[in-house]
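A.B. asks: mind folding the following:
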Amino acid sequence: MFTKSLIAGAAALFLAAPAFAEIEIHDQYARSASPMAKSGAAFMMIHNSGDEADRLIAVSSDAAARTELHTHLQGENGVMRMVHVEEGFELPANGEIAMVRGGKHVMLMGLTGPMEQGKTVTITLTFEKAGDVVVDVPVDLERQDHGGMMNQGSDS
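C.D. replies: As a prediction, this is how the structure comes out:
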């Protein structure tokens, strides 16, 4: 009798829990300016198919001494500059973050080894609600998409 009550209580608790963000990563790739570069970047589409917003708050990788969330902002005289975004990026419910060249991205500084075509870099994305999402990111030094400031998702 006690076992049935315990199982029923656990099931009720599980079913009553709010629906957290459901994170999916698509079209990920990483690159550096050259195989000998000391820094590189990773780009991807981060999709939240859940009914609750979340926030990408941190990033880490063994591929670099320091890994940060960055974006490009227009500074004085229209010159674009790259900045560390300490507060992270808002991920709307049923929405996405476009991490593209010229916009939001993962910055890998102090690379621990060369970024070679066809190799893989493992990156951990940390979300406020969904927790850690580990992503294997292929290195693609030949990709020519130019990113841009359009279709950047939320600016939060």
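A.B. asks: for the rest of this, base every contact and every neighbour count on C-alpha atoms.
C.D. replies: Fine.
A.B. asks: for the most centrally placed residue in the chain, which non-adjacent residue is closest in space?
C.D. replies: Closest residue to the average C-alpha location of the chain: residue 125 at 5.1 Å, with C-alpha atoms, centre = their mean. Nearest non-adjacent residue to residue 125, counting by C-alpha to C-alpha, 6 or more residues apart in numbering: residue 59, 4.7 Å away.
A.B. asks: run through the residues that contact residue 38.
C.D. replies: Shown in contact with residue 38 (C-alpha atoms under 8 Å, 6 or more residues apart in numbering): 109-111.
A.B. asks: one more, please, to line up against the first structure:
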Amino acid sequence: MRLPIAIVMAIALAGAAAAHDFKAGDLVIDHPWSRTTPPVAKTGAGYVTITNNGTESDTLVGGSAEISGGFELHTSEIVDGVAKMRPLTEGVTIAPGETMTLEPGGTHIMLTGLKGPIRESEPFAGTLVFEQAGEVPIKFVVEGFGSRPEPEADAHEGLQQ
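C.D. replies: The predicted model follows:
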């Protein structure tokens, strides 16, 4: 009798994990995630999709993560075949009715001063800070490297700052 209960619980928990989104006023923060890092890595990245269902713009201006000393918003672009990254010191604005996806190879969260490796299946807490919505606690799930399709270049490979 215990096995069927365990199976039902596993399915229920898997569905809850897959649908992990957070709400802050008119903002919907969908599937915050990160990738595994090598044991000696000092930086990692975070990704998320943010939808603004409101009538006013809001700007993601920063945040924090329990696994890192620093949290910055960056963008990557390919220039002459080389990935270049730069900080977004003004933040990322999400207009009313729009969705912004922070993803590999584009705009993303840069986690600096990692306190240890980011490990698959070990979620970690973080906070996103918005001009209007304020501080929003979230949880990043950790996926194995290569678990999502790669864009033309990863945000941290072949990088020049």
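A.B. asks: so what number do they get for TM-score?
C.D. replies: Once superposed, chain against chain, the TM-score is 0.74 (TM-score structural alignment, normalised by the length of the first structure); 129 aligned residues with a C-alpha RMSD of 2.0 Å.
A.B. asks: follow-up on the earlier one: any idea which element the residue nearest to the centre of the first structure lies in?
C.D. replies: strand 120-127 (DSSP states H and E).
A.B. asks: what is the burial count for the residue nearest to residue 153 of the second structure when sequence neighbours are not counted?
C.D. replies: Closest residue to residue 153 of the second structure apart from its sequence neighbours, by C-alpha to C-alpha, 6+ apart: residue 105 at 5.7 Å. Neighbours of residue 105 of the second structure under the rule other C-alpha atoms under 10 Å: 21.
A.B. asks: residue 105 of the second structure maps to what in the first structure?
C.D. replies: In the first structure, the residue paired with residue 105 of the second structure is residue 102, using TM-score structural alignment.
A.B. asks: name the SS class of the residue nearest to residue 153 of the second structure, please.
C.D. replies: coil (DSSP: H, G, I helix; E, B strand; the rest coil).
A.B. asks: I'd say it and residue 159 touch.
C.D. replies: No. With contacts counted by C-alpha atoms under 8 Å, residue 105 of the second structure stays clear of residue 159, the gap being 10.7 Å.
A.B. asks: before we move on, the earlier item: so how far does the helix or strand just after the strand holding residue 125 of the first structure sit from its counterpart in the second structure?
C.D. replies: The C-terminal neighbour of strand 120-127 of the first structure among helices and strands, as given by DSSP H and E, is strand 131-138. Superposing on the second structure places strand 131-138 of the first structure at an average distance of 0.8 Å from its equivalents, by mean C-alpha distance after the TM-score superposition for the first structure.
A.B. asks: quick one: strand 131-138 of the first structure aligns where in the second structure?
C.D. replies: The aligned range for strand 131-138 of the first structure is 134-141, by TM-score structural alignment.
A.B. asks: so what touches the matching stretch?
C.D. replies: Under C-alpha under 8 Å, 6+ apart, the answer for stretch 134-141 of the second structure is 22, 24, 31-34, 46, 63, 121-130.
A.B. asks: just the buried residues out of those, in ChimeraX syntax.
C.D. replies: Of the contacts of stretch 134-141 of the second structure, the buried ones go into a single ChimeraX selection, burial set by 16 or more other C-alpha atoms under 10 Å:
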select :22,31,32,33,34,46,63,123,124,126,127,128,129,130
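A.B. asks: so what's the residue nearest to the centre of the first structure up against?
C.D. replies: Taking C-alpha under 8 Å, 6+ apart, one finds 56-60, 132-135 in contact with residue 125 of the first structure.
A.B. asks: run the last query once more with 7 Å
C.D. replies: 56, 58-60, 132-134 (C-alpha atoms under 7 Å, 6 or more residues apart in numbering).
A.B. asks: just residue 30 of the second structure next, same as before
C.D. replies: For residue 30 of the second structure, the contacting residues are 20-22, 48-50, by C-alpha under 7 Å, 6+ apart.
A.B. asks: I am finished for the moment; much appreciated.
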